[in-house]
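Peer 1: Prediction below, plus the sequence it came from.
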Amino acid sequence: MAPGGMLLFNTDDGYLEAIIRGYRAGILSSADYANLCQCETLEDFRMQLTATDYGNFLQNEPSPLATTTIQEHARKKLVDEFRAISTQATEPLATFLDYLTYPYMIDNLILLITGTFKEKDISELIDKCHPLGLFDSMASLCIATTPEELYREIVVDTPLAPYFAECVSLDDLTALNIEIIRNTLYKAYLEDFYQYCQKLGGATAELMGLLLQFEADRRAINITMHSFGTSLRKNERESLYCNFGELHPEGIMRLARADDRSSVASIIEPYGTYRRLWSAAMDNPDKNLEDAFFEYEVYLAKQAFDQQFHYAIFYAYLRLKEQEIRNIGWIAECISQKNKSKLNKYIVVF
């Protein structure tokens, strides 16, 4: 970045970058995980976490502790940190941070759509939504009692309205193919976010390009793998793949025609990163492909912190903290179930 660009970045966003780097310093280390794994009970676990950046975040929770309670409080800490950043952001960082909340909104809306089909009270479902995926007009969705009403509210009065209007029709919604709807929205979101990052240029475009290309490729592979043995037709599967990524276009076209796991392995063979991830998962009985993907995502997110004056660290921090919360939940559940043989199946972040 040119000196003038650095100065402009520091003027507008340098303070928030410094804050996020401070938050990153509080991410659990390998030594912290080793200490957590020594705990015999969740009360020990609670006490051990007080020696980390989490501090006394569980001090008001009565015993016995539940794993879900620990994860909920860890997630609340992340949400509070993210909101502290986003409320101070100016453009274009403010819009970039809005994009980071859209995946949570998509998952929340899918939860509400599913609940509407099952005739559940939407106001109760909102309590189960991820806090980062809440938005001001979500309360208006509570008045919807039919798929038609819910669709109208979504396309008129939610941040995801452009994606719904472009990609999801009322007929799609009433067909109740929820996973297709979810993946269609994610595709539209990722393509839009990728283009936005490329327009920002500089290190943000470079680093977010790598992160989002990986996300697009991971989703393409997962969609393909999960489609085997289902009613999803190949042309429908192809429509869910993003139009960018390392696998695009040749690998994507071949994935669209894949019939089984062995054909997927053959298709990704020329792509060194995915060949290594596939081999790592297939050669280790204690690891699956999703674990390998999570490990690589952590690797990419950590790399984002090696450069300065860019927005990718905000995305990377969210990804690293989400992995940390999964780790905390996994270790806590193993302790709760007294199943220490699987205790070490977490992904070290730092």
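Peer 2: Received, thanks.
Peer 1: going forward, measure contacts between C-alpha atoms and count neighbours the same way
Peer 2: Will do.
Peer 1: wait, I267 sits on R254?
Peer 2: Yes - between I267 and R254 there is a contact at 6.6 Å, judged by C-alpha atoms under 8 Å.
Peer 1: So what's the gap between the strand or helix carrying L190 and the chain middle?
Peer 2: Assigned by DSSP states H and E, L190 falls within helix 178-200. Going by C-alpha atoms, centre = their mean, to the nearest Å, the spacing between the C-alpha centre of helix 178-200 and its chain's C-alpha centre is 13 Å.
Peer 1: okay, now the one to match up with it:
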Amino acid sequence: ARIIIYSKKINAAMLGMEMATQNINDGYPEALLRSLRKGFLSDDIYGQIKNCSNSSEFKLVLEDTDYGTDLFNAEEGKENVEVSQLRKKMKQRLMDQFQFILAQSCYPLNAFIVKMLHGYQIDNVVFIIEGLKGGRTMDELLKTADPLGYFPELKNIMPVEDNDYASLYQTVLIDLPVGVYFRKFMNEITAGGAAADDNVEMDSRFIADAMKDYNLQQIQLRVKKIWLHEFYDWCETSLNETSAEVMMDLLKFEADMMTIQIIANSLSFRDLSDAKGREVERKKYISRVGYLYPERDELLSKVNDFKAMMLALEATPYEEMLRRVNQ
């Protein structure tokens, strides 16, 4: 009993010390976050937005909120509000806030923000490569890229000729902030070969041979899977218990959504929906993180049509979501 009481006193003392020093590193960022949270739209505002019948009413509802100035300054004089522009302005506003908090924070908050943004950066890399292949200019692409995934090195990406992603990987991708995920992707697809060691330099022929069977969307899915797993593991080991629990729940949901999307999209491709494709190829893209793994893994691996996918997701929260989509 004395040991238990003594242990509780030590824990209370440690908690007291932690609370006493909390303001040194985290006080200002916490104040910023509390302030930003107060700017969130209330249920009442959302209710008013739902009842808006035109753009003028929509502007009128939001003009007195924290979003009003950011969203509508450039839209003055325009009768209609473009949804794409509103979306980009909202994301740019969020990115500006992230960058400001990042500049005021220390570990682990700064590392958390950086790792979180890596997911958007991977999507932007693929968006730029795809856009350049389609003949669009870099300036045009940078203007339409996701603000949450912007980083200066994006402009270093060059057009790809004949799907030569191997050369692009060697010259540009490996040096990007998200280059580590592309490197790990290369190690995965060359497992057992000379390139499986991070310390071994891969020559261009080896890389080209390894990547010849992958299109851009497949590379994106594999790289995003690596990012998601690493972010999940980092949150589990580096954040405090409460933060880790919240983030792991969110990332599990993200992983499940990716799994469902991958399976749904694969149904249109024979090489991914036949027996061999389901058991071998499709599993390469499906995450081990999530509420669907491992309990539903076997059922999902057998899915070859939408009805089978609904059965595999029976009695999960996603069943109702898919039912709405299929109505």
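Peer 2: Alright, I've got the coordinates. In this text the structure is predicted, and so the values were computed from the model without any measurement.
Peer 1: TM-score for the pair, please.
Peer 2: TM-score of the superposed chains, computed with TM-score structural alignment, normalised by the length of the second structure, equals 0.76; 281 aligned residues with a C-alpha RMSD of 2.6 Å.
Peer 1: rewinding a little: and I267 and R254 of the first structure? which has more neighbours close in?
Peer 2: I267 (20 against 17; other C-alpha atoms under 10 Å).
Peer 1: Name the helix or strand for the more buried one, please.
Peer 2: Using DSSP H and E, the element containing I267 of the first structure is helix 261-268.
Peer 1: In that helix, which residues are buried?
Peer 2: V264, A265, I267, I268 (16 or more other C-alpha atoms under 10 Å).
Peer 1: Which of those sits closest to C39 of the first structure?
Peer 2: Nearest to C39 of the first structure among the buried residues of helix 261-268 of the first structure is A265, at 39.8 Å by C-alpha to C-alpha.
Peer 1: and the counterpart of D80 of the first structure in the second structure, what helix or strand is that in?
Peer 2: By TM-score structural alignment, D80 of the first structure lines up with D96 in the second structure. Assessed by DSSP H and E, D96 of the second structure sits inside helix 83-104.
Peer 1: okay, and the helix holding I267 of the first structure goes to which residues in the second structure?
Peer 2: Under TM-score structural alignment, helix 261-268 of the first structure corresponds to residues 306-313 of the second structure.
Peer 1: Quick one: distance of that stretch to the chain centre.
Peer 2: Here stretch 306-313 of the second structure is found 26 Å from its chain centre; the criterion is C-alpha atoms, centre = their mean.
Peer 1: List the contacts of that stretch.
Peer 2: With contacts defined as C-alpha atoms under 8 Å, 6 or more residues apart in numbering, stretch 306-313 of the second structure is touched by A264, L267, R296, L299, L300, K302, V303, E319, L322.
Peer 1: give the contact list for the second one.
Peer 2: In other words, L267 of the second structure. Taking C-alpha under 8 Å, 6+ apart, we find L267 of the second structure in contact with S273, N304, D305, F306.
Peer 1: And the fifth one, by the same measure?
Peer 2: Residues touching L300 of the second structure, when contacts are defined by C-alpha under 8 Å, 6+ apart, comprise M309, A312.
Peer 1: Check the secondary structure at it for me.
Peer 2: At L300 of the second structure the chain is in helix, as set by DSSP: H, G, I helix; E, B strand; the rest coil.
Peer 1: What about the residue nearest to A208 of the second structure when sequence neighbours are not counted, how many residues nearby?
Peer 2: Nearest-residue entry for A208 of the second structure: A166, 5.0 Å, with adjacent residues in sequence omitted and distances by C-alpha to C-alpha, 6 or more residues apart in numbering. Neighbour count for A166 of the second structure, taken as other C-alpha under 10 Å: 21.
Peer 1: tell me which residues of the helix or strand A166 of the second structure falls within are tucked away?
Peer 2: When elements are assigned from DSSP H and E, A166 of the second structure belongs to helix 165-171. Within helix 165-171 of the second structure, the residues that count as buried by 16+ other C-alpha under 10 Å are Y165, A166, S167, L168, Y169.
Peer 1: And that helix against the first structure, how far off on average?
Peer 2: Here the mean offset of helix 165-171 of the second structure against the first structure after fitting is 3.3 Å, by mean C-alpha distance after the TM-score superposition for the first structure.
Peer 1: what does that helix contact?
Peer 2: I157, M158, V160, F182, S204, I207, A208, M211.
Peer 1: compared with the second structure, how much does the helix or strand that the helix holding L190 of the first structure is followed by deviate?
Peer 2: Counting by DSSP H and E, the next helix or strand C-terminal to helix 178-200 of the first structure is helix 202-227. Helix 202-227 of the first structure differs from its equivalent in the second structure by a mean of 1.6 Å after superposition (mean C-alpha distance after the TM-score superposition for the first structure).
Peer 1: Please name every helix or strand in contact with helix 202-227 of the first structure.
Peer 2: helix 178-200, helix 234-238, helix 250-256, helix 261-268, helix 289-304, helix 312-336 (3 or more C-alpha pairs under 8 Å, 6 or more residues apart in numbering; DSSP states H and E).
Peer 1: Longest helix of the second structure, counting residues only.
Peer 2: Counting by DSSP state H, the longest helix found in the second structure is helix 2-38.
Peer 1: Next, the angle helix 83-104 makes with that helix.
Peer 2: 140 degrees (axes from the mean of the first three to the mean of the last three C-alpha atoms, to 10 degrees).
Peer 1: Centre of the chain to helix 2-38 of the second structure, how far?
Peer 2: That offset, for helix 2-38 of the second structure, works out to 30 Å (C-alpha atoms, centre = their mean).
Peer 1: what's that helix packed up against?
Peer 2: Judged by 3+ C-alpha pairs under 8 Å, 6+ apart, helix 2-38 of the second structure is in contact with helix 83-104.
Peer 1: The helix it packs on vs the first structure, average distance?
Peer 2: Helix 83-104 of the second structure differs from its equivalent in the first structure by a mean of 1.9 Å after superposition (mean C-alpha distance after the TM-score superposition for the first structure).
Peer 1: what's the mean gap between the next helix or strand after that helix and the aligned bit of the first structure?
Peer 2: Next in sequence after helix 83-104 of the second structure, counting helices and strands by DSSP H and E, comes helix 109-133. Overlaying the first structure shows helix 109-133 of the second structure at a mean distance of 1.2 Å from the equivalent residues (mean C-alpha distance after the TM-score superposition for the first structure).
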